[in-house]
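Visitor: predicted structure and sequence below. I'll ask about it afterward.
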Amino acid sequence: MSTTESAADVERPLRADAARNRELILQTARRCFAERGTSVTLNDIAHEAGVGVGTVYRRFADKDSLIEALLAAKFEALNDAAALAADEPDPREALRVYLMGVFAFRARDRALADTIVRAGKGRPSIVRERDRLEQQVGRIIERAREAGVVRVGFDHRDLPMLTTMVGAVADATRETDPEAWRRYAQVIVDGVLPQAPVSGLPGTPLDREALERALHASP
């Protein structure tokens, strides 16, 4: 059982007002995390939502519980993006569409990489969605690999760090040029999908444990 909801909450519908408050809290948290990252507190979210702090804590025991509740929607969106890309008949275009889709998602959502890293500690249903995403993206990359259009050694484990790189540009330029990230995302895409003869990448992707340490390291 997740800490997000009690067993009684799962077994019986919420009262109408409680359900409205829960949805309001989720919508507010989604916006606050997207705009400001996961440093936002439950007190901040309560203030932005116009509800008491106690109302937030009745529905979510802590910030991790609230983030977990938002994860399902994020993975649904990413899996939809992967399915859309997989429909592209050209292997290069399929991977390009997915990469740019994920970069666009991160440009809008500061909390994307951090919340996805947390997925391994979430409910089994969230872990399954993460695994499904990795499988879908793995197949897209494998098609590109078989067609000889992607750099040797590139795989899905590289994506969180590439997404973080694009996100840093998006965060730094949001006020001056909200679309500046696209220029640098294109540089990354061209590096992953070179038009010239394909060469290998140095080193190996970070594993999940090393990735979590890197993304949570102090500046």
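Guide: Happy to help now that I have it.
Visitor: from now on I want contacts and neighbour counts done on CA atoms only, so please keep to that.
Guide: Noted.
Visitor: now the helices for the protein?
Guide: For the chain, the helices defined by DSSP state H cover 7-11, 16-36, 42-49, 53-59, 63-86, 91-108, 112-117, 124-147, 159-173, 180-192, 208-215.
Visitor: how far off centre is the second one?
Guide: Relative to the centre of its chain, helix 16-36 is centred 18 Å away, using CA atoms, centre = their mean, to the nearest Å.
Visitor: by contact count, what packs against that helix?
Guide: helix 42-49, helix 53-59, helix 63-86 (3 or more CA pairs under 8 Å, 6 or more residues apart in numbering; DSSP states H and E).
Visitor: report the buried residues of the second one.
Guide: By that I understand helix 53-59. Val56, Tyr57, Arg59 (16 or more other CA atoms under 10 Å).
Visitor: and which of the residues you listed is nearest Asp17?
Guide: Arg59 (12.3 Å; CA to CA).
Visitor: before we move on, back to that, any chance of the helices of the chain in JSON lines with distance to Gly153 as columns?
Guide: Output for the helices of the chain, formatted as JSON lines (distance: least, CA to CA, whole Å):
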{"stretch": "helix 7-11", "distance to Gly153": "44"}
{"stretch": "helix 16-36", "distance to Gly153": "31"}
{"stretch": "helix 42-49", "distance to Gly153": "41"}
{"stretch": "helix 53-59", "distance to Gly153": "44"}
{"stretch": "helix 63-86", "distance to Gly153": "20"}
{"stretch": "helix 91-108", "distance to Gly153": "15"}
{"stretch": "helix 112-117", "distance to Gly153": "22"}
{"stretch": "helix 124-147", "distance to Gly153": "9"}
{"stretch": "helix 159-173", "distance to Gly153": "13"}
{"stretch": "helix 180-192", "distance to Gly153": "10"}
{"stretch": "helix 208-215", "distance to Gly153": "17"}
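Visitor: adding another structure so you can compare the two:
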Amino acid sequence: MRRDAAMNRARLVDAAEAVFAERGPSATLDDVAKAAQVGPATLYRRFASKDALVQEVLAGFFQHLIDVAAEAEQSSAATGLDVFLRTVGVELAGKAGLWAPIWGELAPSALVEELRGRSTRLLRRAQAAGAIRADVTPDDVTIAVWALRGVIQSERTDPAHEGEQLWRRHLDTILRGFRTHP
């Protein structure tokens, strides 16, 4: 690929990430082209459809979350799950429109499963260290992330809570419930 074509492609993916993160599935390819400051024809030369562009953006987002989980694995066994969930909260707060369930089958299932496997390992390590209760399951971790997403969405749509980051308080409550010694 020519250098200018590669730069246009990267600019399109970056713009798409920002637009989809903000607007979710309601964003259009014209919105993306405008944000990337390219014409629609340039976008269509690089991506044949909205689905193809969404898949590229979501793969990048979930790979980033996998990298976050890998970094959390470098933390102590007792704190790795906390580090992971807090970082995921930050990512969701900044990019709520990219969360897998709202995109359905366009979400990269292999990466979603890898992320789930990594979060399960973080949970098991924390349980082995005695930091997290033995009855907390991987599904509880997944539901905690879904709950965060719900709180973040509520914050974004309710002007009374704008900028409060209630998701942090909610996550603290969830983690207290997970811990062996809240």
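Guide: The structure has been received and is ready for your questions. None of these values were measured; they are calculated from a predicted model.
Visitor: quick one on the thing from earlier: any chance of the buried residues of helix 53-59 of structure 1 in TSV, with distance to Ala111 of structure 1 too?
Guide: Listed next are those as TSV, based on distance: CA to CA, whole Å:
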residue	distance to Ala111 of structure 1
Val56	20
Tyr57	21
Arg59	21
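Visitor: report the central residue of structure 1.
Guide: Residue closest to the average C-alpha location in structure 1 (CA atoms, centre = their mean): Leu112, at 3.5 Å.
Visitor: what's the counterpart of it in structure 2?
Guide: Residue pairing (TM-score structural alignment): Leu112 of structure 1 is matched to Leu98 of structure 2.
Visitor: so that match makes contact with Ala21?
Guide: Yes. The criterion here is CA atoms under 8 Å, and Leu98 of structure 2 meets it with Ala21 at 5.1 Å.
Visitor: give me every residue that touches Ile66 of structure 2.
Guide: Ile66 of structure 2 is in contact with Leu111, Glu114, Leu115, Arg118, counting by CA atoms under 8 Å, 6 or more residues apart in numbering.
Visitor: separation between it and Leu148 of structure 2?
Guide: Per CA to CA, to the nearest Å, Ile66 of structure 2 is found 18 Å from Leu148 of structure 2.
Visitor: one more: Ala16 of structure 2?
Guide: Ala16 of structure 2 is 23 Å from Leu148 of structure 2, by CA to CA.
Visitor: what of Ala15 of structure 2?
Guide: Ala15 of structure 2 sits 25 Å away from Leu148 of structure 2, going by CA to CA.
Visitor: now do Gly89 of structure 2
Guide: Taken as CA to CA, the span from Gly89 of structure 2 to Leu148 of structure 2 is 7 Å.
Visitor: the two: who's more crowded?
Guide: Using other CA atoms under 10 Å, the more surrounded residue of Gly89 of structure 2 and Leu148 is Leu148, with 26 against 21.
Visitor: wait, that one sits on His170?
Guide: Yes. Using CA under 8 Å, Leu148 of structure 2 makes contact with His170 at a distance of 7.2 Å.
Visitor: want to throw the helices and strands packed on helix 16-36 of structure 1 into a markdown table with distance to Asn21 of structure 1?
Guide: Output for the helices and strands packed on helix 16-36 of structure 1, formatted as a markdown table (distance: least, CA to CA, whole Å):
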| stretch | distance to Asn21 of structure 1 |
| --- | --- |
| helix 42-49 | 9 |
| helix 53-59 | 8 |
| helix 63-86 | 13 |
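Visitor: coming back round to it: and the match of Leu112 of structure 1, what does it touch?
Guide: Glu17, Phe20, Ala21, Gly24, Leu58, Phe61, Leu92.
Visitor: now which residue in structure 1 aligns to the first one?
Guide: Pointing back at Glu17 of structure 2 there. Counting by TM-score structural alignment, the partner of Glu17 of structure 2 is Arg30.
Visitor: that match reaches Leu70, doesn't it?
Guide: Yes. Between Arg30 of structure 1 and Leu70 there is a contact at 7.1 Å, judged by CA under 8 Å.
Visitor: neighbour-wise, which of these two wins?
Guide: Set Arg30 of structure 1 next to Leu70 and count neighbours by other CA under 10 Å: Arg30 wins out with 22 against 16.
Visitor: give the contact list for the more buried one.
Guide: Shown in contact with Arg30 of structure 1 (CA under 8 Å, 6+ apart): Leu70.
Visitor: distance of Tyr137 of structure 1 from Val102 of structure 1?
Guide: Slight slip there: residue 137 of structure 1 is Val, not Tyr. Distance, Val137 of structure 1 to Val102 of structure 1, using CA to CA: 11 Å.
Visitor: neighbour count: these two, which is higher?
Guide: Per other CA under 10 Å, whichever of Val137 of structure 1 and Val102 has more neighbours is Val137, with 26 against 20.
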